[in-house]
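model this:
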Amino acid sequence: MSGNADVQHPLADWNAKLVSIRRELHAHPELSHEEFRTTEAIRAWLAEAGVRIADFPLKTGLVAEAGGLHGGPVVALRADIDALPVREETGLPFASRHDGKMHACGHDFHTAALLGAAFLLKERERELPGTVRLIFQPAEEKAQGANLVLASGALRGVKAIFGLHNKPDLPVGQIGIKAGPLMAAADGFVVELHGVGSHAAVPEASVDPIVAAAQLVTALQSIVSRNVGPLQSAVVSVTRLQAGTSWNVIPEKAVLEGTLRSFDPDVRLLVRERFEQVARGVAAAFGAGVRVRWIEGPPAVINDPYWAEAAAAAAAKAGLTAVEPVPSPAGEDFAFYQREVPGVFAFIGTFGPHEWHHPAFDVDERALPLAASYLANAAEEALLRLTRTGEETGERRDRA
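Now for the predicted structure:
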């Protein structure tokens, strides 16, 4: 185990408080846009600690602030608060009390960590050379919450933003921080192939959309292998194919659904263009009509090099060992914030036997104080750097 996995805070019950919060959240998961109880619980914990709530119009989720007593720049920390429609199979004593809903991605851990950071920053409030905006974001699992926060104005004036995600394949005490792409752009697609129905015994009277769909599934696999360079990366996966209602009827329509994952914006555009060309070509070859609909997901999470270096410094102060993480093809709507302001998303080690979204997913709670300390340190480090000569506006000579 690397780093200081058993870090203790001067407040004797601080670690226990964070664990208690995480378990309370875990027992009461709420899906995207339904996080009303979660929001009120967060509000109560912040009020108990004397952390002020900011006035930004959000239906669920909330924004709080620490510092700002002496003016100065503004930076932000973000955690997601929603759960997944998964039936929990952990057997934990604090398992979900709501059947079919579970914190199977660790957002309860993220929320507890940001609350811990809020408590730390409140203690240091008089020394903070600026304001830390604490964003408890709803609806990450639907990739909609970040845009709701942006629409509320909560990122107005923010110079840098930091977030994290638990990572079960990293040991407690490690944190994955890297400049550049960390998580993929995640787009969905729906393809409708329109043919002519017929009796299954008279296929010559039909335009069979199932045959066209089968050829299209195979043809789509050539897009990445023959259009994306070996040093780049993309994934095209067809995950659903539906057609027909009877064994003796050739249907009129077949539907394919799936996902495109990519890390480079240019690759993302190229693959989408080639996808539509291939779909039109295959459909035409079989005499079928085709309609391609894209479900726009978040762009890739791309970390700012300058702030990645600052994040590594903050991690070291928290007793964490920074490592180079393997980029994840999963999507994360933190990327929408990075379109507006530079920022860093990190992977915090929470060693566990199951990946995100598994019904038996769990985290090692010893990582909670480490995550909270890292977030607080990242905010403080960013404020200190922004208040140095020549950096008050966030303009940096060495920003890529």
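
hey, let's count contacts and neighbours off CA atoms from now on
Noted.

check contacts around the nearest residue to D169 once chain neighbours are set aside.
Computed as Cα to Cα, 6 or more residues apart in numbering, the closest residue to D169 that is not its neighbour in sequence is F351, at 5.6 Å. Contact analysis of F351 by Cα atoms under 8 Å, 6 or more residues apart in numbering lists 167-172, 363-364.

Give me the buried subset of those residues.
Buried by 16 or more other Cα atoms under 10 Å: 167-168, 170-172, 363, out of the contacts of F351.

Out of those, which is nearest to V51?
V363 (26.9 Å; Cα to Cα).

mind checking how far the residue nearest the centre of the chain is from R291?
Closest to where the C-alpha atoms of the chain average out (Cα atoms, centre = their mean) is E332, at 2.5 Å. Counting by Cα to Cα, to the nearest Å, the separation of E332 from R291 is 27 Å.

how about the helices of the chain, start to end?
14-27, 36-48, 107-123, 145-152, 209-227, 265-285, 305-317, 334-340, 367-386 (DSSP state H).

Dump the ones you listed to CSV, plus mean neighbour count and distance to I177.
What follows is those, written out as CSV (neighbours: other Cα atoms under 10 Å; distance: least, Cα to Cα, whole Å):
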stretch, mean neighbour count, distance to I177
helix 14-27, 20, 23
helix 36-48, 16, 27
helix 107-123, 25, 17
helix 145-152, 19, 21
helix 209-227, 18, 28
helix 265-285, 17, 21
helix 305-317, 20, 7
helix 334-340, 21, 15
helix 367-386, 26, 12
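
between the ones you listed, which gets nearest to H98?
Ranking the helices of the chain by proximity to H98 (Cα to Cα) places helix 14-27 first, at 7.8 Å.

by contact count, what packs against the closest one?
Here helix 14-27 touches helix 107-123, helix 367-386, going by 3 or more Cα pairs under 8 Å, 6 or more residues apart in numbering; DSSP states H and E.

Mind checking the ones you listed for the one nearest to V249?
Using Cα to Cα as the measure, helix 107-123 is the one of the helices and strands packed on helix 14-27 that comes nearest V249, at 46.7 Å.

on that earlier part again, with distance to E192 added, can I get the helices of the chain in TSV?
TSV is the format used below for the helices of the chain (distance: least, Cα to Cα, whole Å):
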stretch	distance to E192
helix 14-27	40
helix 36-48	38
helix 107-123	35
helix 145-152	29
helix 209-227	9
helix 265-285	10
helix 305-317	42
helix 334-340	29
helix 367-386	45
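
quick one more, to check against the first:
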Amino acid sequence: MKNIKEMISNLNNELVAIRQKLHSEPELSWEEYETTNYVATYLDELGIPYRRTVPTGIIAELEGGKPGKMVALRADMDALSVYEIREDIPYRSKTEGKMHACGHDAHTAMLLIAAKTLSEVKDDIEGTVRFIFQPAEEVASGAKAMVEQGVMRDVDNVFGIHIWSQIDTGKVQCNKGPAFASADIFKVTFKGRGGHAAMPHDAIDAVMIASTFALNVQTVVSRTVNPLRPAVLTIGKMEVGTRFNVIAEDAILEGTVRCFDKEVRLHIEEQIRHYANQVALMYGGTAEVVYEYGTQAVNNDIESASLVERLTVDHFGPDAYHIDDPTMGGEDFSFYLDEAPGCFALVGSGNTEKDTRWAHHNGHFNIDEDGLRIGAELYVQYALNWLSENK
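Prediction:
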């Protein structure tokens, strides 16, 4: 284990090259065919057996030289429908309108180098390491599909990493307990009765219904949810009306709900339906609500997260462990935690001098590649230590 840091340091140029290649060739959710092929070819060269999942993704397995349990390491692979604004980087996306704007290119690169490192010390591994190269995290369906295809079968513990631009390079965060919120989507369709703008008394104005709902639905959180149980309700899209002198007949609103508590999640859904129906009734219209459950909350196993804290301090220094609040962002890593204990860590890549503090999903997004080594080593150290300590 003492040689792991040196081994990964020696592979740093390869690590950066893999990340930059993947960055320049982004593929959207469920379209990661070439990325999957690249990962497969790399694993072939390492002699690590794997199987492909449908339609994209890979599950690989490295059996150690000593018997033991199984730990899984996960990286996601998909990109976003984001236009890359920066033109000052040689590895800029080759496909306009598609971009690795969330760091999944880095995750895949780090896990490949971790697999290479672990394959070189496999005789010392006390158990089995499973590598999960997951598609479609950005649409919150990849992890669930892989679970359905058996990715968590026989897994005793699971660990994942997300590169994080809001944390300084060199830092690691791994909350004990809640880390990421559940992320749901709702759509409300109001129907009024269209008419001439000059004769509002003959119509039912969908603009009024939608506006009243948009203003008042915020009180679901501020007045019906315990303030000690955090939640966010955001309406991000509203479509209403067709012309300046036509009273709108239809209005469509779309939004998202984020929270950490299952009871709060159910309550907010119920209240959205109640508010929509009551507001529509007040104006004489009707409402239809479609509520879709997305990712669940990521609640890190305390023992697993404590291992990450200890490894961070031991291998990267006492100041490397970063403590902060959970994020209201969503992560489908939660579906793995339904099957086995584990945790999800954030590895910092924010560096003002290198202009890498842009928000995830922004067209300027980039990472400080000095953080890649930390992520790769953390994957390796977590697998080795968890297996050796849980015989």
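
Which residues are in contact with the residue mapped onto the residue nearest to the centre of structure 1 from structure 2?
Across the two structures, E332 of structure 1 finds its equivalent in E331 of structure 2, going by TM-score structural alignment. Contact criterion Cα under 8 Å, 6+ apart gives 137, 140, 180-182, 295-298 as the residues in contact with E331 of structure 2.

Of these, just say which sits nearest to K122 of structure 2.
Using Cα to Cα, E137 comes nearest to K122 of structure 2 of the contacts of E331 of structure 2, at 29.3 Å.

so that closest one touches A79, yeah?
No: E137 of structure 2 lies out of contact with A79 (Cα atoms under 8 Å); the separation is 9.0 Å.

Not counting sequence-adjacent ones, nearest residue to I42 of structure 1?
In space, I42 of structure 1 comes closest to L115 once its chain neighbours are excluded; the distance is 7.8 Å by Cα to Cα, 6+ apart.

Contact partners for that neighbour?
Residues touching L115 of structure 1, when contacts are defined by Cα under 8 Å, 6+ apart, comprise 18, 42, 45-46, 372.

before we move on, what about L260 of structure 1?
Contact analysis of L260 of structure 1 by Cα under 8 Å, 6+ apart lists 185-189, 234-237.

Farthest pair within those?
Farthest pair in the contacts of L260 of structure 1 (Cα to Cα) is F189 and A234. Separation: 14.6 Å.

residue range for stretch 370-390 of structure 2 in structure 1?
Mapped onto structure 1 using TM-score structural alignment, stretch 370-390 of structure 2 spans residues 366-386.

sorry, back to before: what's the closest of the contacts of F351 of structure 1 to F336 of structure 1?
Checking the contacts of F351 of structure 1 against F336 of structure 1 with Cα to Cα, the nearest one is K167 at 20.9 Å.

what residue of structure 2 takes the place of that closest one?
So K167 of structure 1 corresponds to W164, using TM-score structural alignment.

What sits closest to its match if chain neighbours are left out?
Leaving out its chain neighbours, the residue that sits closest to W164 of structure 2 by Cα to Cα, 6+ apart is G348, at 4.9 Å.

And for T212 of structure 2?
Leaving out its chain neighbours, the residue that sits closest to T212 of structure 2 by Cα to Cα, 6+ apart is V279, at 7.1 Å.

do the same with Q8 of structure 1
Using Cα to Cα, 6+ apart and skipping residues adjacent in sequence, the residue nearest Q8 of structure 1 is N15, 7.0 Å away.

Can you get me a residue count around the closest residue to D156 of structure 2 other than its chain neighbours?
Nearest in space to D156 of structure 2, with sequence neighbours left out and distances taken as Cα to Cα, 6+ apart, is M70 at 5.4 Å. Burial measure for M70 of structure 2: 26 neighbouring residues, criterion other Cα atoms under 10 Å.

what does the one 10 residues further on give?
L80 of structure 2 is surrounded by 22 other residues when neighbours are defined as other Cα under 10 Å.

isn't the residue nearest to D156 of structure 2 right up against R153?
No: the pair M70 of structure 2 and R153 fails to qualify as a contact (Cα under 8 Å) at a distance of 9.8 Å.

what's the matching residue for A109 of structure 2 over in structure 1?
Going residue by residue (TM-score structural alignment), A109 of structure 2 aligns to A112.

Distance of that match relative to N15 of structure 1?
According to Cα to Cα, A112 of structure 1 and N15 of structure 1 sit 11 Å apart.

tell me, what's touching those two both at once?
Jointly contacting A112 of structure 1 and N15 under the rule Cα under 8 Å, 6+ apart are L368.

Stretch 19-29 of structure 2 maps to which residues in structure 1?
Under TM-score structural alignment, the alignment places stretch 19-29 of structure 2 onto residues 22-32 of structure 1.

got a list of contacts for the matching stretch?
Taking Cα under 8 Å, 6+ apart as the criterion, the residues outside stretch 22-32 of structure 1 that touch it are 36-38, 82-85, 94-98, 101-103, 108-109, 111-112, 138-142.

what's the span of it from first residue to last?
Between the opening and closing residues of stretch 22-32 of structure 1 we find a distance of 18 Å, counting by Cα to Cα.

for stretch 58-74 of structure 2, same thing?
Taking Cα to Cα, stretch 58-74 of structure 2 runs 10 Å from one end to the other.

Then stretch 144-153 of structure 2?
Its first and final residues considered, stretch 144-153 of structure 2 spans 13 Å by Cα to Cα.

How about stretch 222-232 of structure 2?
Criterion Cα to Cα; first-to-last residue distance in stretch 222-232 of structure 2 is 9 Å.

Give me the distance between that stretch and the centre of its chain.
Using Cα atoms, centre = their mean, to the nearest Å, the distance from the centre of stretch 222-232 of structure 2 to the centre of the chain it belongs to is 24 Å.
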